[in-house]
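*Asks:* From the sequence below, what's the structure:
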Amino acid sequence: MKVQIINTSWGYVAAAWENELLAGLTLPHTTGLEALSTLGEYVKTDLLLSPLPGQPAGPVEQQLAEQVVRYFAGQRVAFEIPLSWARVTPFQQRVLKVVATIPYGKALSYGAVAALVGNPKGARAVGGAVGANPWPLVIPCHRVLAHNQGLGGFGSGLGWKEKLLQLENIDYRTDNRK
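*Replies:* Now for the predicted structure:
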């Protein structure tokens, strides 16, 4: 597994690569070591025991770094990075592939995603699938909201979900009103 650290204006993002496929990606952290620790949880490997990231990065790694830096600079980015689907179930794959199609600045409800994957009563299952997303940003799970535009949940914490929604100017509610 190859590891990459990306320095953004919001902090350090870590990425793991397997055979030129993205295996995992973090949101920004204060330090590169914190980002690596979180990334290890995503890919179920202790990356702190791995060699530190080396240079130069390949073309796909450079593309990811440029896109992540642009995203956190407030630019509209459509991530097109090849992913390693080995660590997600077939149902999670179906859900995450639908979530990947949600454009920058837009949102869908958990129920709408459930209907699109052929399980119209499966909003909770969709929540579980997006909660297991190892590629935040590339698969924009923060763009999935509750039926009332509420935040729902977020694997990296609701504070992060709010920051990403605000960055993209997506309307949401912080209360539970119906």
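*Asks:* For the rest of this, base every contact and every neighbour count on C-alpha atoms.
*Replies:* Will do.
*Asks:* Distance-wise, check Gln62 relative to Leu33.
*Replies:* From Gln62 across to Leu33, the span is 20 Å (C-alpha to C-alpha, to the nearest Å).
*Asks:* try Pro140
*Replies:* Relative to Leu33, and taking C-alpha to C-alpha, Pro140 is found at 24 Å.
*Asks:* which one of the two has more residues nearby?
*Replies:* Pro140 (22 against 17; other C-alpha atoms under 10 Å).
*Asks:* my guess is that one meets Ala100, correct?
*Replies:* Yes - Pro140 is within contact range of Ala100, at 6.1 Å (criterion: C-alpha atoms under 8 Å).
*Asks:* tell me what the longest helix that the chain contains is packed against?
*Replies:* Counting residues, the longest helix in the chain under DSSP state H turns out to be helix 59-72. Applying 3 or more C-alpha pairs under 8 Å, 6 or more residues apart in numbering; DSSP states H and E, we find helix 59-72 packed against strand 2-8.
*Asks:* Let's compare: structure for the following, please.
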Amino acid sequence: MDPSTRRVGREVVEFINSYIKGDKPKITFKLNVEGLTKFMNKVLAIVSSIPRGFVTCYGCVAEVIENPYACRAVGRALAMNPWPIIIPCHRVVKSDLTLGGYRGGLDMKRELLRIEGVAVTLAGRVLPAHFLEARRLRELSRDAGEKLLTS
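*Replies:* Below you'll find the predicted structure:
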């Protein structure tokens, strides 16, 4: 294994350890988007800007990418996210604030949100205080996500 691959591996492990401890780790490495569609790249860039402690819905992500009817396509793109936790697809929920889906299972999604301080009811609904509307998501994502993803 070459030194740069080893370095990135260490940085990923440090990121995840820091995340689990409750810190707000910064991504210090580039994520390779080779093989991802332009649509998926846009979705992941926007989702990467959702701050810890907040969620948004599939429809808001679709609205921010200026394709408001692409809610299901956003969900499919997130289901194929090659970097869960690093690109926080667990922070995207259904428009009724129920958890929706997650490749790692709903118990894992609920636990990741709990670690981040997002309150989820016993019925599996996120409290509205943690929800980001499309307008605010657009502001946050303007330049935050684009610099993370590289081909």
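*Asks:* after the longest helix of structure 1, next one along is what?
*Replies:* Counting by DSSP states H and E, the element after helix 59-72 of structure 1 in chain order, helix or strand, is helix 90-99.
*Asks:* packing partners for that next one?
*Replies:* Against helix 90-99 of structure 1 (3+ C-alpha pairs under 8 Å, 6+ apart) you get helix 110-116, helix 123-131.
*Asks:* What lies in contact with the first one?
*Replies:* Outside helix 110-116 of structure 1, the residues within contact range by C-alpha atoms under 8 Å, 6 or more residues apart in numbering are 95, 98-99, 120-127, 144-147.
*Asks:* and what of the last one?
*Replies:* Contacts of helix 123-131 of structure 1 with the rest of the structure, by C-alpha under 8 Å, 6+ apart, involve 91-92, 95-96, 110-114, 141, 153-155.
*Asks:* Quick check: that helix compared with structure 2, mean distance?
*Replies:* When structure 2 is superposed, helix 123-131 of structure 1 averages 0.6 Å from its matched positions, counting by mean C-alpha distance after the TM-score superposition for structure 1.
*Asks:* Could you tell me where that helix falls in structure 2?
*Replies:* Taking TM-score structural alignment as the measure, structure 2 aligns residues 71-79 with helix 123-131 of structure 1.
*Asks:* returning to that earlier point: for the helices and strands packed on helix 90-99 of structure 1, give me CSV that also has mean neighbour count.
*Replies:* CSV is the format used below for those (neighbours: other C-alpha atoms under 10 Å):
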stretch, mean neighbour count
helix 110-116, 20
helix 123-131, 20
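*Asks:* List the contacts of the residue positioned nearest the centre of structure 2.
*Replies:* Residue closest to the average C-alpha location in structure 2 (C-alpha atoms, centre = their mean): Pro88, at 2.4 Å. With contact taken as C-alpha under 8 Å, 6+ apart, Pro88 of structure 2 is in contact with 47-48, 50.
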